[in-house]
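Chemist: heads up, no residue letters with this:
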């Protein structure tokens, strides 16, 4: 199995996980939260702000791995508060408008101060 670790300064990182891993034509993106990589701070306190930034972070990793949002086939959204579902959907639907990937939404397990959402993706490309 030929595994390529994907890394970019345009998304949050940690020594505990890879931002992305590409295996052949499949790119797996780790769960991204709404932290702005330029500041290291949350992009805002609303579910919309954090969802928007989490999606930007995922997109940065996709690009670093030679992929794009149009190649995403599966998305998992983890919410800290189930009541944020409608607000998350408002922002999510701004990004995925045409060819919709499969999606699952569940509750985020650990309570992380200020974190409202984590989004992970899988993309398939021709490369």
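Modeler: Perfect, thanks for sending it. Predicted model, so just to flag it, every value in this text is computed and none were measured.

Chemist: could you use CA atoms for every contact and neighbour count after this?
Modeler: Noted.

Chemist: same for the lengthiest helix in the chain, what does it pack against?
Modeler: If you go by DSSP state H, the chain has its longest helix at helix 47-64. Under the contact criterion of 3 or more C-alpha pairs under 8 Å, 6 or more residues apart in numbering; DSSP states H and E, helix 47-64 touches strand 26-33, strand 35-36, helix 85-95, strand 117-124.

Chemist: second structure follows, compare the two:
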């Protein structure tokens, strides 16, 4: 049985998908880009600002499911410029201080709304 997880503290879905789905003790999030949940607009300030917003959006979804970054077991990071890898790691590392999850990071040619980064995750309660 799947349960839809939704919060107003993260951007609403911009298509026919859910912010996250809980199946048993596992949470699967949709990819989050740096959209401000209040304005629905992509945040300004480059890769660091977008990465920070993405992580805050994911944090809100985790909290709506009764979890935190401690529950995250896998992330997938998509960036439009592998040259930003170090900047992304700096922001990402502030959210995963100890026992970080498994992760993959790939460069992609484009992301929705011209975003520079998108991250999705799997967490276990």
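Modeler: It's in. Everything numeric in this text was worked out from a predicted model, so none of it was measured.

Chemist: after superposition, what's the TM-score here?
Modeler: Between these two chains, after superposing, the TM-score reads 0.92 (TM-score structural alignment, normalised by the length of structure 2); 124 aligned residues with a C-alpha RMSD of 1.3 Å.

Chemist: related to what we said a few turns ago, how close does the longest helix of structure 1 sit to structure 2?
Modeler: Aligned to structure 2 and superposed, helix 47-64 of structure 1 gives a mean residue distance of 0.6 Å (mean C-alpha distance after the TM-score superposition for structure 1).

Chemist: would you mark the buried spots in that helix?
Modeler: Residues of helix 47-64 of structure 1 classed as buried by neighbour count (16 or more other C-alpha atoms under 10 Å): 47-62, 64.

Chemist: does residue 41 of structure 1 touch residue 35 like I think?
Modeler: Yes - Residue 41 of structure 1 lies in contact with residue 35 (C-alpha atoms under 8 Å); the separation is 5.3 Å.

Chemist: how far does stretch 113-121 of structure 1 sit from its chain's centre?
Modeler: Relative to the chain's own centre, stretch 113-121 of structure 1 is displaced by 8 Å; criterion: C-alpha atoms, centre = their mean, to the nearest Å.

Chemist: the next helix or strand after the longest helix of structure 1 - contacts with which helices or strands?
Modeler: Next helix or strand after helix 47-64 of structure 1 toward the C-terminus (DSSP states H and E): strand 72-79. When contacts are defined as 3+ C-alpha pairs under 8 Å, 6+ apart, strand 72-79 of structure 1 packs onto strand 102-107, strand 117-124.

Chemist: show residues contacting strand 72-79 of structure 1.
Modeler: By C-alpha atoms under 8 Å, 6 or more residues apart in numbering, the residues outside strand 72-79 of structure 1 that reach it are 85, 100-108, 116-124.

Chemist: the residues you listed, buried ones only, as a ChimeraX selection?
Modeler: Restricted to buried positions by 16+ other C-alpha under 10 Å, the ChimeraX selection for the contacts of strand 72-79 of structure 1 reads:
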select :85,101,108,116,117,118,119,120,121,122,123,124
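
Chemist: with that, I have no additional questions.
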